[in-house]
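Novice: Build me a model from this:
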Amino acid sequence: MQGALRFGARLVAILVLLAVLYSAAALSFALSPVSGRPQQADGEPLVYVCTSLAHADIVMPSRDPLIDWSTHFPAVTPPGLPAGAYLAFGWGDLRFFREVPTWADVRPSIALSALAGVNDTALRVIAINPPANDPDCRALRVDRAGRQALIDYIRATLADETQSRPVEQAHLEAYYLARGRYSPLRTCNQWVADALAAAGLPHALFAPFSFSITWPLEKPPLLPGKS
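Specialist: This next block holds a predicted model:
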């Protein structure tokens, strides 16, 4: 009995230590981000990053000069959708998306299965109004090369880019099977950080939490001709 208790205590101590090290690494990378490159984006449409307590989305115009997303995601871009609508793109564990609409719905089995990477992943796409006045969204000025990189990154996330039918849909929200497996090292926020990296925007190399996305973006952008 005492041996089992000692083993349990050691296991808890190890898990706590790993959690502390994980959080410390996230803080370190968020405070020392990659600065990104200069963006010549005058006159270009705005891109947004929208965050919640634990999740982040890339938000792009539904009709960008570089792409009309309705040809790729007709399920969330019906003919009556306003021309100025935006699409929010997020990646994550499909079961978690489906079964955890609020934090009150989190169950240990769902969280553990997501962290273990045993479930399918999905690209979630939601049609929304322009988020300019949303306090949880940050506007980003991204040049054409950066937006094309974001477009390519999002499309490459799909498990089958030629399949436009979602695995689940509710009004203007749809889920599409995606590439990759969710894990402690590959979270929904890491997916957004990698998107920002592709676009040449400030980002943390290790970004497991939503603050890992927002903190690097709060630093002043690098201006052309400045170092």
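
Novice: Going by C-alpha atoms from here, please, whenever you check contacts or count neighbours.
Specialist: Noted.

Novice: could you list every residue that touches the residue most central in space within the chain?
Specialist: Nearest to the centroid of the C-alpha atoms of the chain, with distances taken as Cα atoms, centre = their mean, sits Val192, at 3.6 Å. If a contact means Cα atoms under 8 Å, 6 or more residues apart in numbering, then Val192 has Ala56, Asp57, Ile58, Gly90, Ile213 as its contacts.

Novice: Ser164 and Ser70 touch, don't they?
Specialist: No - with contact defined as Cα atoms under 8 Å, Ser164 does not reach Ser70; the gap is 10.1 Å.

Novice: compare with the first, here's sequence two:
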Amino acid sequence: MTRWLRRGLVGALLVWIAVLAVQCEQPTVDAVEEASGPHTVYVVRHGWHAGLVMPRAALGDAAWPVLGDFPPTAYVEVGWGEAAYYPNPDAGLGTLLRAGLWPTKSVVHMAVFDEPVTDAFPQHDIAAIQVSRAGLHQVAAFVRQSMHNAHPDPVASGHYHESAFFLSRLPYHGLNNCNQWAAHALRAAGCDMVPTRTLRVTRLMHDAQSCGRWIQSAP
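Specialist: Below you'll find the predicted structure:
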């Protein structure tokens, strides 16, 4: 009886994983074209996830109309995560488990700043990736398609600098997490990323370094 129960539980788990995989949608973008550049995309590690920093002048505020609500700056950083866990610095274990085990809503975090990236994030691991102008705009298109609409209202204050959270249209769960989202964005820019294997931030940072170079290690 125990053996049949164990087999039943394993079967149910496999079915659930398949259901989650089906829901693991990501925005689609066209292939990267050769264009002028290069531009630098920075991958900044924040604990268990990472943010992508881009030069705002090269990007242009038209990439995301919501950027017009922020003061003019040199850089913009974007990240993505679970809607209840990501904005809440005091989220408990229950919120963390719910974020990983069950499809939930998600948010995009957007922050703007002027200082050099290593000065803005002096305590963080950072990789730098050179991309073409087309590659940069492919990342922008990916982020734009991740958002709930072209100009969403903020749903929460951001974590640092001038920043805010905005509702995303994507489901979040254990097989569609923040590091996989960042890997999809970098693959759109031309990096050789495999998002399905990028469950952990350590893998994301390793692959980002392989696509570019390491410029700063956390103290």
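
Novice: With both chains overlaid, what TM-score comes out?
Specialist: Once the chains are laid over each other, their TM-score by TM-score structural alignment, normalised by the length of the second structure reads 0.70; 182 aligned residues with a Cα RMSD of 3.2 Å.

Novice: Which two of the contacts of Val192 of the first structure have the greatest separation?
Specialist: Comparing all pairs in these by Cα to Cα, the longest separation belongs to Gly90 and Ile213, at 13.1 Å.

Novice: Within the helices and strands, which one has the residue mapped onto the residue nearest to the centre of the first structure from the second structure?
Specialist: Aligned by TM-score structural alignment, Val192 of the first structure pairs with Ala182 of the second structure. Ala182 of the second structure belongs to helix 178-188 when assigned by DSSP states H and E.

Novice: That helix against the first structure, how far on average?
Specialist: With mean Cα distance after the TM-score superposition for the first structure, helix 178-188 of the second structure departs from the first structure by a mean of 0.5 Å once superposed.

Novice: Packing partners of the helix or strand following that helix?
Specialist: As assigned by DSSP H and E, the chain's next helix or strand after helix 178-188 of the second structure is helix 201-211. Judged by 3 or more Cα pairs under 8 Å, 6 or more residues apart in numbering; DSSP states H and E, the packing partners of helix 201-211 of the second structure are strand 39-46, strand 126-131, helix 178-188.

Novice: Which positions in whichever helix or strand comes after helix 201-211 of the second structure come out as buried?
Specialist: Where DSSP H and E defines the elements, the next helix or strand beyond helix 201-211 of the second structure is strand 213-216. For strand 213-216 of the second structure, burial by neighbour count (16 or more other Cα atoms under 10 Å) applies to Arg213, Trp214, Gln216.

Novice: With distance to Ala164 of the second structure as added columns, please give these in a markdown table.
Specialist: Below are these laid out as a markdown table (distance: Cα to Cα, whole Å):
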| residue | distance to Ala164 of the second structure |
| --- | --- |
| Arg213 | 29 |
| Trp214 | 28 |
| Gln216 | 26 |
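
Novice: Just the closest of these to Leu5 of the second structure, please.
Specialist: Closest to Leu5 of the second structure out of those is Trp214 (48.8 Å), distances taken as Cα to Cα.

Novice: And for that closest one, nearest residue in space, chain neighbours not counted?
Specialist: For Trp214 of the second structure, ignoring the flanking residues on the chain, the nearest one in space by Cα to Cα, 6 or more residues apart in numbering is Ala127 at 4.4 Å.

Novice: so what sits against both of Gly90 and Ile213 of the first structure?
Specialist: Applying Cα under 8 Å, 6+ apart, one finds that Gly90 of the first structure and Ile213 are jointly contacted by Ala56, Val192.

Novice: So for these two, which sits in the more crowded spot?
Specialist: Ile213 (28 against 22; other Cα atoms under 10 Å).

Novice: can you tell me which residue in the second structure aligns to the more buried one?
Specialist: Using TM-score structural alignment, Ile213 of the first structure lines up with Leu204 in the second structure.

Novice: Look up how far Trp181 of the second structure lies from that match.
Specialist: 10 Å (Cα to Cα, to the nearest Å).

Novice: Kindly report the same for Val143 of the second structure.
Specialist: Applying Cα to Cα to Val143 of the second structure and Trp181 of the second structure gives a distance of 9 Å.

Novice: Can you pick out the residue with more neighbours from these two?
Specialist: Neighbour totals were compared for Val143 of the second structure and Trp181, and Trp181 leads with 27 against 22 (other Cα under 10 Å).

Novice: how about stretch 45-62 of the second structure: buried residues?
Specialist: Of the residues in stretch 45-62 of the second structure, those buried (16+ other Cα under 10 Å) are Arg45, His49, Ala50, Gly51, Leu52, Val53, Met54, Pro55, Arg56, Leu59, Asp61.

Novice: about what we covered before: any idea which of the buried residues of strand 213-216 of the second structure is closest to Asp69 of the second structure?
Specialist: For those, the nearest to Asp69 of the second structure is Gln216 (30.6 Å; Cα to Cα).

Novice: does that closest one really touch Val117, like I thought?
Specialist: No - checked against Cα under 8 Å, the pair Gln216 of the second structure and Val117 is beyond contact range at 10.0 Å.

Novice: Contacts only, for the counterpart of Gly90 of the first structure in the second structure.
Specialist: Alignment note (TM-score structural alignment): Gly90 of the first structure maps to Gly79 of the second structure. Gly79 of the second structure makes contact with Ala50, Gly51, Leu52, Val108, His109, Met110, Cys178, Ala182, according to Cα under 8 Å, 6+ apart.
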